[in-house]
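Undergrad: can't give you the sequence, but here's the structure:
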């Protein structure tokens, strides 16, 4: 049987692996499923159609699976899906999705999500992200893998932040942030590319050189966006060691709907 503190309230309909632990005064609803090795701290509330994977550590006072803060929501059976090995610190709030956008809020694997962070309806958070204290994601925000977000950051609805990007402290993010870039400020500006983070992930010198060139093409040569995109596409031939990084950037620029930070 799961290790459930006697003061916790777990609905009989909830599905908890035998290795799950639930702390004092936690409340877990009937549609919740929690995988092996996950721990739920004191006073947490997990409700709605929420699925949580393996080996997550959920700290006290988190609220997961509450209805979305969207006036159009009318009680539909939407969902929250959380992957494996995430750390979710105190007072975090993750909401269910809304029907018009697919109805699912998704958080991937191996994320480090600090206290008071909010993930609104229909967000997509990738793997290996770091969200510092008071990170606020409005509805439909997408974060790529390995994104790092500083404290007190607000991200506007429908914004996309590309993989390996970094957002500095107290930035107001209202446009899409391309992969690998480093942004901060209010108004937000691109300050360079995330060279420290990329080196920590063992990017080769050839890949770093290609990313530096993509930054130059987008931000340092006065090109139009269409011209910069064409030049970036050509790098896949000229710098084959970084072809995967060029493809990531090209796909992101083609998919951007709010316009990129420039």
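TA: Cool, got the structure. For clarity, every value in this text was computed on a predicted model and none was experimentally measured.

Undergrad: only C-alpha atoms for contact and neighbour calcs from this point on.
TA: OK.

Undergrad: ok, then the element right after the host helix or strand of residue 209?
TA: For residue 209, the host element (DSSP states H and E) is helix 205-219. Remark: after helix 205-219, the chain's next helix or strand is helix 225-238, criterion DSSP H and E.

Undergrad: how far away is residue 143 from residue 87?
TA: 17 Å (Cα to Cα, to the nearest Å).

Undergrad: Next one for the comparison:
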């Protein structure tokens, strides 16, 4: 009993130190948003008195509200699309036996091994041919074919959804869609929430694809909108950091609301994997 207490205290101390190291970048970002751009090198960890000026600089960008709306639109559709396609594909690959299933599983793994940047040139060319440049669609479409999501849901559904439940639904004359949405979907809710949170973060922070496919300022998302604080000779880094802080708030709120489901999904997935 006497040896367990010091070990527990040591574990708690280690966790506290790791938590502080994790929170320091967020704290620094928030505090640096209160500094003048020319005084950032004097950053001492304490708030400055330039917050109002930086906030006014952010609010002076008339399109900032539109940028937030564009990012919310992209993220909402991306989350819905990623969840639907990944769960449907994962359910089919894990619970149906058909010719070519092994090939499709290997294809999903292959898409995870190849860097997505390798296909950017072809993707931009394709979007241009489809006349989708300067729209939000090219930013949304990649989330509908999320290889990690399909792999994640395939593994989770295979271990979490008993085949007996599916067979009992068929015996009761339930259709395949009803079995999927009424019997299987409630069981995999933790994994769905986890995937939705990851898809939201990835789509909200997406920068490279919008940069290559959007030139119309009205279609900018938040990551592109922040670049507007870069001038020809001077960059308003204080206002830029404050804008990044504001842009991070939806992700933090989303995580706080669904953190319990996220931890449940990740833990269950790790144990079952």
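TA: Sure thing, it's come through. Computed from a prediction, not measured in an experiment: that's the story for all the values here.

Undergrad: TM value for the aligned chains?
TA: Once the chains are laid over each other, their TM-score by TM-score structural alignment, normalised by the length of the first structure reads 0.23; 102 aligned residues with a Cα RMSD of 6.0 Å.

Undergrad: how about the helix holding residue 209 of the first structure: buried residues?
TA: By neighbour count on 16 or more other Cα atoms under 10 Å, the buried set for helix 205-219 of the first structure is 207, 208, 210, 211, 212, 213, 214, 215, 216, 217, 218, 219.

Undergrad: re the thing from before, residue 143 and residue 87 of the first structure: who's more crowded?
TA: Taking other Cα atoms under 10 Å, residue 143 of the first structure and residue 87 do not tie; residue 143 has more neighbours (25 against 18).

Undergrad: if we can go back for a sec, report all helices and strands that the helix holding residue 209 of the first structure contacts.
TA: On a contact count with 3 or more Cα pairs under 8 Å, 6 or more residues apart in numbering; DSSP states H and E, helix 205-219 of the first structure meets strand 189-193, helix 225-238, helix 243-255.

Undergrad: excluding its backbone neighbours, what's nearest residue 235 of the first structure?
TA: In this structure, residue 235 of the first structure finds its nearest non-sequential neighbour in residue 246, 6.8 Å apart by Cα to Cα, 6 or more residues apart in numbering.

Undergrad: Count the neighbours of the one you found for me.
TA: 24.

Undergrad: got the contact list for it?
TA: 210, 211, 232, 233, 235, 236 (Cα atoms under 8 Å, 6 or more residues apart in numbering).

Undergrad: Nearest to residue 63 of the first structure among the residues you listed?
TA: Top of the list for closeness to residue 63 of the first structure, among the contacts of residue 246 of the first structure and by Cα to Cα, is residue 211 at 38.5 Å.

Undergrad: Next one: the nearest residue to residue 16 of the first structure once chain neighbours are set aside from residue 160 of the first structure, what distance?
TA: What sits nearest to residue 16 of the first structure in space, not counting adjacent residues and going by Cα to Cα, 6+ apart, is residue 34, at 4.9 Å. From residue 34 of the first structure across to residue 160 of the first structure, the span is 29 Å (Cα to Cα).

Undergrad: hey, where'd the helices end up in the stretch 151-273 of the second structure?
TA: Assigned by DSSP state H, counting those that start in this stretch, the stretch 151-273 of the second structure shows helices spanning 163-171, 176-178, 189-204, 208-213, 222-226, 237-272.

Undergrad: Let me have the ones you listed in TSV, extended by distance to residue 151 of the second structure and mean neighbour count.
TA: Shown next, in TSV, are these (distance: least, Cα to Cα, whole Å; neighbours: other Cα atoms under 10 Å):
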stretch	distance to residue 151 of the second structure	mean neighbour count
helix 163-171	19	14
helix 176-178	21	12
helix 189-204	11	22
helix 208-213	23	17
helix 222-226	28	22
helix 237-272	11	17
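
Undergrad: between the ones you listed, which gets nearest to residue 18 of the second structure?
TA: Minimum separation from residue 18 of the second structure across those (Cα to Cα) falls at helix 237-272, 17.6 Å.
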